[in-house]
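**Q** sequence? don't have it. structure:
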């Protein structure tokens, strides 16, 4: 699902507006070894954003600092982060597929913990098996996401919603739009799967800053 980025207003989000690159979503492992292998878990309707989602207390914004690691204890994620830019065609670059326990963050945008919408993305699988965000669709509201920062601190986020979208109806503004408080999106591939085209959509986790240390 490579999509070009169009511009949105808001600090730290000048270039963000489209979806995760096709390289995240090819489903090479399922293509090679799909027989009898379970597909990644997908979020239930109960994990979708509700009218009260995100109204929990928000911690004060942190100063800008590049992140170094993401931890999601509920699904066993503990992974280093690499910076992601845009490709020559204007789509979000992706972490190397061969490094299954590596995620990336959009380094031209908001850093996790400062005011705005920070973006972290990672593969759901690769040719060898499950990758860093294979279980992202199993995450539930209220779960904790910790992002270690290069300034020595840790930004702690609470999950507000976990949703899945078909690529044809991906809500760019909702996912990538500017936010008045520190927010985080964690993105991987999901939705229906085709052995000819790979995954048909994306799983998106919405979270906001609730602490720091």
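**A** Thanks, I have the structure now. Note that the structure is a prediction, hence the values are computed from the model and not measured.
**Q** C-alpha only now, for contacts and for neighbours.
**A** OK.
**Q** List the contacts of the residue nearest to residue 171 when sequence neighbours are not counted.
**A** Excluding the flanking residues, the one nearest residue 171 by CA to CA, 6 or more residues apart in numbering is residue 165, at 8.0 Å. Listed by CA atoms under 8 Å, 6 or more residues apart in numbering, the contact set of residue 165 reads 171, 190-191, 201-204.
**Q** try residue 199
**A** Residue 199 touches 25-27, 189-193, counting by CA under 8 Å, 6+ apart.
**Q** out of those, who's nearest residue 78?
**A** residue 189 (18.6 Å; CA to CA).
**Q** What is the burial count for the closest one?
**A** Residue 189 has 37 neighbours, counted by other CA atoms under 10 Å.
**Q** again with the one 4 residues further on
**A** The number of residues packed around residue 193, counting by other CA under 10 Å, is 19.
**Q** For stretch 171-183, measure first residue to last.
**A** With CA to CA, to the nearest Å as the measure, stretch 171-183 spans 16 Å from end to end.
**Q** Same question for stretch 91-111.
**A** End-to-end for stretch 91-111, by CA to CA: 19 Å.
**Q** List the buried residues for that stretch?
**A** Under the neighbour-count criterion of 16 or more other CA atoms under 10 Å, stretch 91-111 has 91-97, 100-111 buried.
**Q** Check stretch 127-144 too.
**A** Buried residues in stretch 127-144 (16+ other CA under 10 Å): 127, 129-144.
**Q** again with stretch 182-193
**A** Going by neighbour count (16+ other CA under 10 Å), the buried part of stretch 182-193 is 182-191, 193.
**Q** In strands only, show me those.
**A** 182-191, 193 (DSSP state E).
**Q** right, and out of those residues, which lies closest to residue 161?
**A** Scanning these for proximity to residue 161, where the rule is CA to CA, the winner is residue 185, at 10.0 Å.
**Q** adding another structure so you can compare the two:
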């Protein structure tokens, strides 16, 4: 896989250092790392790797205020606190997804069925760019937060509550399922000029030999 543009080491938005994407790149370097998360989201079954760090997300939250922005206009950077998807009864807090010692992005902890993860070195939900939110489809004992993610359709809406007191509402543009060995990282992770979100989980059959699902489900959405 070809690498994307060189990370910007001195970005102004608090995303400095390894994994910082340069705006406008077609395949940010952090996108390649997140691809490893997509491959690693084995829904907490035996063979799953890593646990999510609990360090606070990068970036500075804006002070709570009224939201006079026009529909779809980007919000200031602020960490997400809760994901609400009424259609599929999701009401889940966030944890931060970080890079592990192997250079792969650690998935959310598999022992919590109602938890989603945000890749904090990328865009925040509502901020200009592509925000990545991942969750398990199930665990060894029960269905997990994204068990019904495949029920979302074009036009459905969901909301991300943010640490600055604002809510970012997104509308689904598309959903698609990709084989893990043919994952279109350029389509899924490419940076965007408008605020967008990707919701990612496992899908397809469970391969007991590989201890992993064969596919990933991706929901594409933009801020409204």
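**A** Received it, and whenever you're ready, just let me know what you need. No experiment lies behind these values; they were computed from the predicted model shown.
**Q** Now the TM-score, please.
**A** Once the chains are laid over each other, their TM-score by TM-score structural alignment, normalised by the length of the first structure reads 0.78; 180 aligned residues with a CA RMSD of 2.3 Å.
**Q** Inside strands: which ones of the buried residues of stretch 91-111 of the first structure?
**A** Using DSSP E, the buried residues of stretch 91-111 of the first structure in strands are 103-106.
**Q** got a markdown table for those residues, with distance to residue 81 of the first structure too?
**A** Output for these, formatted as a markdown table (distance: CA to CA, whole Å):
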| residue | distance to residue 81 of the first structure |
| --- | --- |
| 103 | 5 |
| 104 | 5 |
| 105 | 7 |
| 106 | 10 |
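**Q** Can you classify the counterpart of residue 165 of the first structure in the second structure by secondary structure?
**A** Residue pairing (TM-score structural alignment): residue 165 of the first structure is matched to residue 178 of the second structure. Of the three states, residue 178 of the second structure takes strand under DSSP: H, G, I helix; E, B strand; the rest coil.
**Q** Tell me the spacing between residue 178 of the second structure and residue 24 of the second structure.
**A** 24 Å.
**Q** Tell me, how many residues neighbour the residue nearest to residue 61 of the first structure when sequence neighbours are not counted?
**A** Closest residue in space to residue 61 of the first structure, ignoring its immediate chain neighbours: residue 114 at 4.9 Å, by CA to CA, 6+ apart. Using other CA under 10 Å, the number of residues around residue 114 of the first structure comes to 21.
**Q** With the one 5 residues further on instead?
**A** With neighbours defined by other CA under 10 Å, the count for residue 119 of the first structure comes to 23.
**Q** Could you list every helix and strand in contact with the helix ranked longest in the second structure?
**A** Criterion DSSP state H: the longest helix present in the second structure is helix 29-40. When contacts are defined as 3 or more CA pairs under 8 Å, 6 or more residues apart in numbering; DSSP states H and E, helix 29-40 of the second structure packs onto helix 185-189, strand 195-207, strand 212-223.
**Q** I'd like the ones you listed laid out as CSV, including distance to residue 134 of the second structure.
**A** Output for those, formatted as CSV (distance: least, CA to CA, whole Å):
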stretch, distance to residue 134 of the second structure
helix 185-189, 13
strand 195-207, 5
strand 212-223, 9
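**Q** Looking at those, which is nearest to residue 81 of the second structure?
**A** Among these, strand 195-207 sits nearest to residue 81 of the second structure (CA to CA), with 14.8 Å.
**Q** Output the residue interval of the first structure matched by that closest one.
**A** Under the criterion TM-score structural alignment, strand 195-207 of the second structure matches residues 182-194.
**Q** how far apart are that stretch and its match in the second structure?
**A** Taken over the aligned residues, the distance from stretch 182-194 of the first structure to the second structure averages 1.0 Å (mean CA distance after the TM-score superposition for the first structure).
**Q** any idea how far residue 136 of the second structure is from the counterpart of residue 28 of the first structure in the second structure?
**A** For residue 28 of the first structure, the aligned residue in the second structure is residue 45 (criterion: TM-score structural alignment). Distance, residue 45 of the second structure to residue 136 of the second structure, by CA to CA: 10 Å.
**Q** same check, this time on residue 126 of the second structure
**A** In terms of CA to CA, residue 126 of the second structure sits 22 Å off from residue 136 of the second structure.
**Q** Tell me who's in contact with the aligned partner of residue 145 of the second structure in the first structure.
**A** Counting by TM-score structural alignment, residue 145 of the second structure corresponds to residue 132 in the first structure. Counting by CA under 8 Å, 6+ apart, residue 132 of the first structure makes contact with 77, 79, 100-103, 122-125.
**Q** Name all residues that make contact with residue 211 of the first structure.
**A** So residue 211 of the first structure contacts 58-60, 155-157 (CA under 8 Å, 6+ apart).
**Q** would a markdown table of these with distance to residue 17 of the first structure and secondary structure be doable?
**A** A markdown table is the format used below for the contacts of residue 211 of the first structure (distance: CA to CA, whole Å; DSSP: H, G, I helix; E, B strand; the rest coil):
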| residue | distance to residue 17 of the first structure | secondary structure |
| --- | --- | --- |
| 58 | 24 | coil |
| 59 | 26 | coil |
| 60 | 25 | coil |
| 155 | 24 | strand |
| 156 | 24 | strand |
| 157 | 22 | strand |
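**Q** For residue 126 and residue 136 of the second structure, work out which one has more neighbours and name it.
**A** Neighbours were counted for residue 126 of the second structure and for residue 136 using other CA under 10 Å; residue 126 has more, 33 against 29.
**Q** Test my guess that that one contacts residue 196.
**A** Yes: counting by CA atoms under 8 Å, residue 126 of the second structure does reach residue 196; the two are 7.2 Å apart.
**Q** who touches both of the two?
**A** residue 223.
**Q** any idea how far residue 192 of the second structure is from residue 5 of the second structure?
**A** 14 Å.
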